[in-house]
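Visitor: Okay, sequence plus prediction incoming.
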Amino acid sequence: MDLIQDNHSDDGFDSDDDDDAFNKVLRKVCKLGGEIIRPPNMDTVATEIVSNSKYYPFFKDCIGAIDGTHVAASIPQNEQIPFRGRKTNTTWNIMCVCSFDMLFTYVMSGWEGSANDSRILQECIKNPENKFPMPKRDQYYLVDSGYSNMPGFLAPFRGQRYHLRDFRERRHRPRGREEVFNYRHSSLRNVIERCFGVLKARFPILKQMPPYPIKTQKYIPIACCTVHNYIRLNDREDDLFNDFSNELMIVEDTHNFSANLQRDIIELDVSRQHLREMARARDDIANQIWATFEG
């Protein structure tokens, strides 16, 4: 599989495409992505965490959020099977990492729509060529229940309510230590959902992909994420970012098919001791939040 990450080289483009204006622009934008899709600053606590008593100091070691999203793929009929989940749509599964300032800090493109989210993360971590920005010791990314709770990746408690829509009505306020933790976790991790909301609202091509060559299609999400970051860095009053600024906003994404795909977790090669350590770290955070929770 020909996978593409944010720090790609120009070599991914066929020389035959060099005379095509679209591919020239696409290549230049992706090259810019190597400069502005950058790993988060792991030496400071995010302002969005420090300034919010719901998250600080509980999530002071959190450096971002991870999730996958599905974008449309235009695939020849005889090659479509790997690109289909339980829906009839053909898609690409794009894994992204974002900061709490709604900037993409890592993008992995090139996986077929049937690919499992945790498998994509596994390959990003295991292959040094992917240059995945691993957290420093005790730091972690927020992930949803489709991933393992393991060192560097903090997942919610399973078997408890998690998604914000589950807590929307007052009578469904979080109850108990694990639900309160899940609610705070979901509220903070919601930044990645809002990033995807901005991305797809701004770039309709991600919802209906033209029949470009497959290799070209793999680069389009990276180009879109690059422009997303450029706008965020240079226009703090952008209307779309303002529209998606509410941390509790529920993003209804009819083009995200991840909920309909296989969500079985692929376990990484992590020792039981390390898994227990991360479980204890999650318990410690949950206990701290619960001790200060006022209901």
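Guide: Perfect, thanks for sending it. Note that this is a predicted model, so its numbers are computed, not measured. Residues are numbered from 1 along each chain as shown.
Visitor: only C-alpha atoms for contact and neighbour calcs from this point on.
Guide: Noted.
Visitor: Going by neighbour count, which residues of the host helix or strand of Phe241 are buried?
Guide: Assigned by DSSP states H and E, Phe241 belongs to helix 239-243. Neighbour-count burial for helix 239-243, counted by 16 or more other Cα atoms under 10 Å, picks out Phe241.
Visitor: Output the contacting helices and strands for that helix.
Guide: When contacts are defined as 3 or more Cα pairs under 8 Å, 6 or more residues apart in numbering; DSSP states H and E, helix 239-243 sits against helix 176-202.
Visitor: 10 Å - rerun?
Guide: If you count contacts as 3 or more Cα pairs under 10 Å, 6 or more residues apart in numbering; DSSP states H and E, helix 239-243 packs onto helix 176-202, helix 214-234.
Visitor: helix or strand right after it?
Guide: Following the chain from helix 239-243 toward its C-terminal end, the next helix or strand by DSSP H and E is helix 272-292.
Visitor: Okay, angle between that following helix and helix 176-202 too, please.
Guide: 100 degrees (axes from the mean of the first three to the mean of the last three Cα atoms, to 10 degrees).
Visitor: Using neighbour counts, pick out the buried residues of helix 272-292.
Guide: Judged by neighbour count (16+ other Cα under 10 Å), helix 272-292 contains these buried residues: 278-279, 281-283, 285-287, 289-290.
Visitor: do stretch 61-77 as well
Guide: Along stretch 61-77, the positions that meet the burial threshold by neighbour count (16+ other Cα under 10 Å) are 61-75.
Visitor: Closest one to Arg232 out of those residues, please.
Guide: Gly64 (16.3 Å; Cα to Cα).
Visitor: secondary structure class for that closest one?
Guide: Gly64 carries the three-state label strand when classified by DSSP: H, G, I helix; E, B strand; the rest coil.
Visitor: Relative to Leu26, how far out is it?
Guide: The span separating Gly64 from Leu26 equals 27 Å under the rule Cα to Cα, to the nearest Å.
Visitor: Of all the helices and strands packed on helix 239-243, which one is nearest Trp92?
Guide: Proximity to Trp92 (Cα to Cα) singles out helix 214-234 among the helices and strands packed on helix 239-243, at 8.1 Å.
Visitor: let's bring in a second one:
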Amino acid sequence: MVAMFLHIIAHDVKNRVIQREFMRSGETIFRHFNMVLLAVIRLHDELLKKPQLVNSDCTYQRWRWVENCLGALDETYIKVNVPASDRARYRTRKGEVATNVLGVCDTKGDFVYVLAGWEGSVADSRILLDAISRPNGLKVSKGYYYLVYAGNPNADGFLAPYRGQRYHLQEWRGAENAPSTSKEFFNMKHSSTRNIIERAFSVLKGRWAILREKSYYPVKVQCRTILTCCLLHNLINREMTNFDIEDNIDEVDSTHATTAADDIHYIETSNEWTQWRDDLSEEMFNVWELRN
């Protein structure tokens, strides 16, 4: 049962192929697939990582400048199979029919929260707002934050890069492309650090071929499959001690715990948060200039 399930999600093998390889009926395969799928999801409390904040003792260069950061988040498109009447809502800007998946990871590249099911046409900021509004959604306490992409606002709990400035890592290659302002330097460091979630998504899709192409399962089952693949991603990272998305990252000792009263439930920019980002970028840039 488990072997069939893993074979399907790892290699995106169709039901008829599994029938031949495991000598089981199509109905049995589908039923066993869903049994294993739900069994793994029931282990989500065990397999989803608890976020750990970056503390003042962190010596790893990539994360040391973001004290009290919990990790990074981003959205990714995963192709889904939906009825013809729903395809317009699921169609992305590139014309693919997909669900827009929110993934949140810690500094090690393990997933701490996953939300799948939103249509591909929906804006990233709306999905993030839904995630923090849910009773069992993404928890972010005041004073802590995640690194987010420019598609989301720079707001309490979510540190975004400066818009209108260079951002992507390839834009900084070569001495002639070195940052010349505090905002550019901040964006360069932000991009380098937030890249952990992009690498987590890359490893996730590399491991599970079912996430790389359109699934023949109903969208509800496919969304459960996405969550299950993320949970198994964490399990593999935990058990494979010789594999690490981020080599030589420092262990962080402080576990992030929240209470409902302290959690952020809406996304709102503030002068204080904007000023804090400006102060941080100036401090980072000044230190870098002194060293160079």
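Guide: Nice, thanks for sending it over. For clarity, every value in this text was computed on a predicted model and none was experimentally measured.
Visitor: I'd like to know how many residues surround the alignment partner in structure 2 of Val198 of structure 1.
Guide: When the structures are aligned by TM-score structural alignment, the residue of structure 2 matched to Val198 of structure 1 is Val203. When neighbours are counted by other Cα atoms under 10 Å, Val203 of structure 2 registers 14.
Visitor: and what of Leu129 of structure 2?
Guide: Considering only other Cα under 10 Å, Leu129 of structure 2 is surrounded by 16 other residues.
Visitor: Quick one: map it onto structure 1.
Guide: Using TM-score structural alignment to pair residues, one finds that Leu129 of structure 2 aligns to Gln122 in structure 1.
Visitor: Could you do Lys79 of structure 2 as well?
Guide: Looking across to structure 1 (by TM-score structural alignment), Lys79 of structure 2 lines up with Ala72.
Visitor: Help me confirm that its match comes into contact with Leu206.
Guide: Yes: counting by Cα atoms under 10 Å, Ala72 of structure 1 touches Leu206, with 5.6 Å between them.
Visitor: Spell out for me which residue occupies the centre of structure 1.
Guide: With distances taken as Cα atoms, centre = their mean, Asp67 lies nearest the centre of structure 1, 2.9 Å away.
Visitor: ok, back up a step: let me know which of the helices and strands packed on helix 239-243 of structure 1 is the nearest to Asp269 of structure 1.
Guide: Distances from Asp269 of structure 1 to each of those were compared using Cα to Cα; the shortest belongs to helix 176-202, at 24.7 Å.
Visitor: Report the mean distance between that closest one and its aligned residues in structure 2.
Guide: With the two structures superposed, helix 176-202 of structure 1 lies on average 0.6 Å from its match in structure 2, counting by mean Cα distance after the TM-score superposition for structure 1.
Visitor: In that helix, which residues are buried?
Guide: Neighbour count says helix 176-202 of structure 1 has 177-200 buried, by 16+ other Cα under 10 Å.
Visitor: Please list all residues in contact with Asp106 of structure 2.
Guide: Asp106 of structure 2 is in contact with 49-54, 69-73, 112-113, 146, 196-197, 200, counting by Cα atoms under 10 Å, 6 or more residues apart in numbering.
Visitor: if you set the cut-off to 7 Å instead, what comes out?
Guide: Applying Cα atoms under 7 Å, 6 or more residues apart in numbering to Asp106 of structure 2 gives the contacts 51-52, 70-72, 112.
Visitor: residues near Arg126 of structure 2, how many?
Guide: Using other Cα under 10 Å, Arg126 of structure 2 has 12 neighbouring residues.
Visitor: now it: how far from Ser133 of structure 2?
Guide: In this structure, Arg126 of structure 2 and Ser133 of structure 2 are separated by 11 Å, where distance is defined by Cα to Cα.
Visitor: Next one: the equivalent of His32 of structure 2 over in structure 1 relative to Lys28 of structure 1, how far apart?
Guide: Structural alignment (TM-score structural alignment) places His32 of structure 2 against Ala21 in structure 1. Counting by Cα to Cα, the gap between Ala21 of structure 1 and Lys28 of structure 1 amounts to 11 Å.
Visitor: Check Pro40 of structure 1 too.
Guide: Pro40 of structure 1 sits 23 Å away from Lys28 of structure 1, taking Cα to Cα as the criterion.
Visitor: Counting neighbours, go ahead and name the busier of these two.
Guide: Counted by other Cα under 10 Å, Pro40 of structure 1 and Lys28 do not tie: Pro40 has more neighbours, with 20 against 12.
Visitor: and Asn93 of structure 1, that's in a strand?
Guide: Yes: looking at Asn93 of structure 1 with three-state DSSP, it is inside a strand.
Visitor: Need the counterpart of it in structure 2.
Guide: Aligned partner of Asn93 of structure 1 by TM-score structural alignment: Asn100.
Visitor: Then Gly159 of structure 1?
Guide: Residue correspondence to structure 2 (TM-score structural alignment): Gly159 of structure 1 is matched to Gly164.
Visitor: what sits against the residue nearest to the centre of structure 1?
Guide: For Asp67 of structure 1, the contacting residues are 95-97, 143, 192, taking Cα under 7 Å, 6+ apart as the criterion.
Visitor: who's in contact with the match of Leu129 of structure 2?
Guide: Counting by Cα under 7 Å, 6+ apart, Gln122 of structure 1 touches Leu268.
Visitor: now Cys223 of structure 2
Guide: With the criterion set at Cα under 7 Å, 6+ apart, Cys223 of structure 2 makes contact with 116-117.
Visitor: following whichever strand or helix holds Ile29 of structure 2, which helix or strand comes up?
Guide: Taking DSSP H and E as the criterion, Ile29 of structure 2 maps to helix 26-41. Along the chain past helix 26-41 of structure 2, the next helix or strand (assigned with DSSP H and E) turns out to be helix 44-47.
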